[in-house]
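>>> below are the sequence and a predicted model; questions follow.
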Amino acid sequence: MNGTRIDADGWTRRTVLTALAAGGVGSLAGCLGGGRGGPDPVSLNGGQACDYCNMRIEMHPGPVGQSFYTDDPPASLPEDREDGIARFCSSTCTYNYVLENEQRGHEPAVSYGTDYSSVDYELRSDGGTTVISAHLGAESFADLRDLTFVANSDVEGAMGNSLIGFTDGDDAESFAGEHGGELLSHGDVTREVLSALGG
């Protein structure tokens, strides 16, 4: 099942709007750099392992994430990781890693998560569980601070219950209306929220 409707010409409303927005945002990003002063997101389809749980990212469904530790990388990042990027197989791994390292005094320049408002996602059954598709291209990410998350829905990702993010709040509300769950902003995500998700 597709997350957005495709019309007879093969174009979705979201594809057209995304293309128009990307032109404007792309020109701004060239002036401003990546997410609010940090680097731009990168693709995660090169066989990387999650820096929190060590699962292979591209082998699992659901939202993924990345954080850029450009100035002060945590000790948990491999020493040969010169780009300072921490990569994650799920939104819960992303937040667990970021929050744990913030407690140790390491804050990322920027963190990104899958933006399901910018992709044509699919839902499928996997052993009786409904899972959402993964999107690993650089263009499918948005700054975590710009996402509205649906938590505790009946749709899962790599680590089970997920934080499924949307830059369009209406998309998040619609998803929650169809699949259950509650809406959270970036600032609402705490270790307690993650524990309740089982992450």
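Looks like it came in fine. Numbering: from 1, shown residues only.

>>> all contacts plus neighbour counts: C-alpha atoms, from now on.
Fine.

>>> quick one: secondary structure of the one residue sitting closest to the centre of the chain?
Centroid-nearest residue in the chain, with C-alpha atoms, centre = their mean: Gly113, separated by 2.1 Å. Following DSSP: H, G, I helix; E, B strand; the rest coil, we place Gly113 in the strand state.

>>> A further structure is provided below for comparison with the first:
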Amino acid sequence: MNRVACALLIMAGALLAGCKDDAKTSNLPPPHSLTAEAIGNYCGMNVLEHPGPKGQILLAGWPEPVWFSSARDTFAYTMLPEEAKTIAAIYVSDMARAESWDNPGIANWIEARQASFVIGSRMRSGMGADEAVPFGDRTAAERFVAEHGGRIVGFADVPRDYILGGNSDGSHIDGIDTPQRVAEGQAGHAH
């Protein structure tokens, strides 16, 4: 095989891999724009009144999103056993596209499983708790870490204790349930 043919095969493989990733997100229901009617699932308050990233979960067969005043609360919903597990899509504010911390935007959503998250930073959620700050652009996440501290992890690597309590620095502890492990039924046993 000549070099041109090899190069074409490599490019075709890369394009197909990209299409596969697009297919993962293209079959998802689209996110809703944030409105004044959005009430946080856990706090019962207007989501727009809180600074920092927000979240919404779309449930299969349910027309309206479940709103969250923070990305951290969005994670909590995926981890708590009493919450619905018919999740069709999980969207969080893309802070790489946010105007500011106080104005994260009403329509700049990213599917949570495609985002990078900064955990353990000095920035707090709208309710004053530690936050899992989502970014659609890893370079923006790295700039955020340089300015506010923390570390970058993927959706599946956000520790359960960081979200539900017990380990506020965001460091990983063996056996901690992450959203991916819970979804796959492989929950560990945290002490």
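Thanks, I have the structure now. Every value quoted in this text rests on a predicted model; they were computed, and no experiment measured them.

>>> returning to what we had before: the residue nearest to the centre of the first structure contacts Ala138, correct?
No: counting by C-alpha atoms under 8 Å, Gly113 of the first structure does not reach Ala138; the two are 10.2 Å apart.

>>> now the lengthiest helix in the first structure, how far from the chain's geometric center?
Identified as the longest helix of the first structure according to DSSP state H is helix 13-32. Its chain's C-alpha centre and that of helix 13-32 of the first structure lie 18 Å apart, by C-alpha atoms, centre = their mean, to the nearest Å.

>>> burial count for Val110 of the first structure?
Neighbours of Val110 of the first structure under the rule other C-alpha atoms under 10 Å: 22.

>>> translate it into the numbering of the second structure.
Alignment note (TM-score structural alignment): Val110 of the first structure maps to Ala89 of the second structure.

>>> equivalent analysis for Arg56 of the first structure, please.
Under the alignment (TM-score structural alignment), Arg56 of the first structure maps onto Asn46 of the second structure.

>>> which ones are touching its match?
36-40, 69 (C-alpha atoms under 8 Å, 6 or more residues apart in numbering).

>>> among those residues, which one lies nearest to Gly128 of the second structure?
Ser69 (11.1 Å; C-alpha to C-alpha).

>>> correct me, but the closest one touches Gly126?
Yes: between Ser69 of the second structure and Gly126 there is a contact at 6.8 Å, judged by C-alpha under 8 Å.

>>> so those two - more neighbours on which side?
Using other C-alpha under 10 Å as the criterion, Ser69 of the second structure and Gly126 rank with Ser69 on top: 29 against 20.
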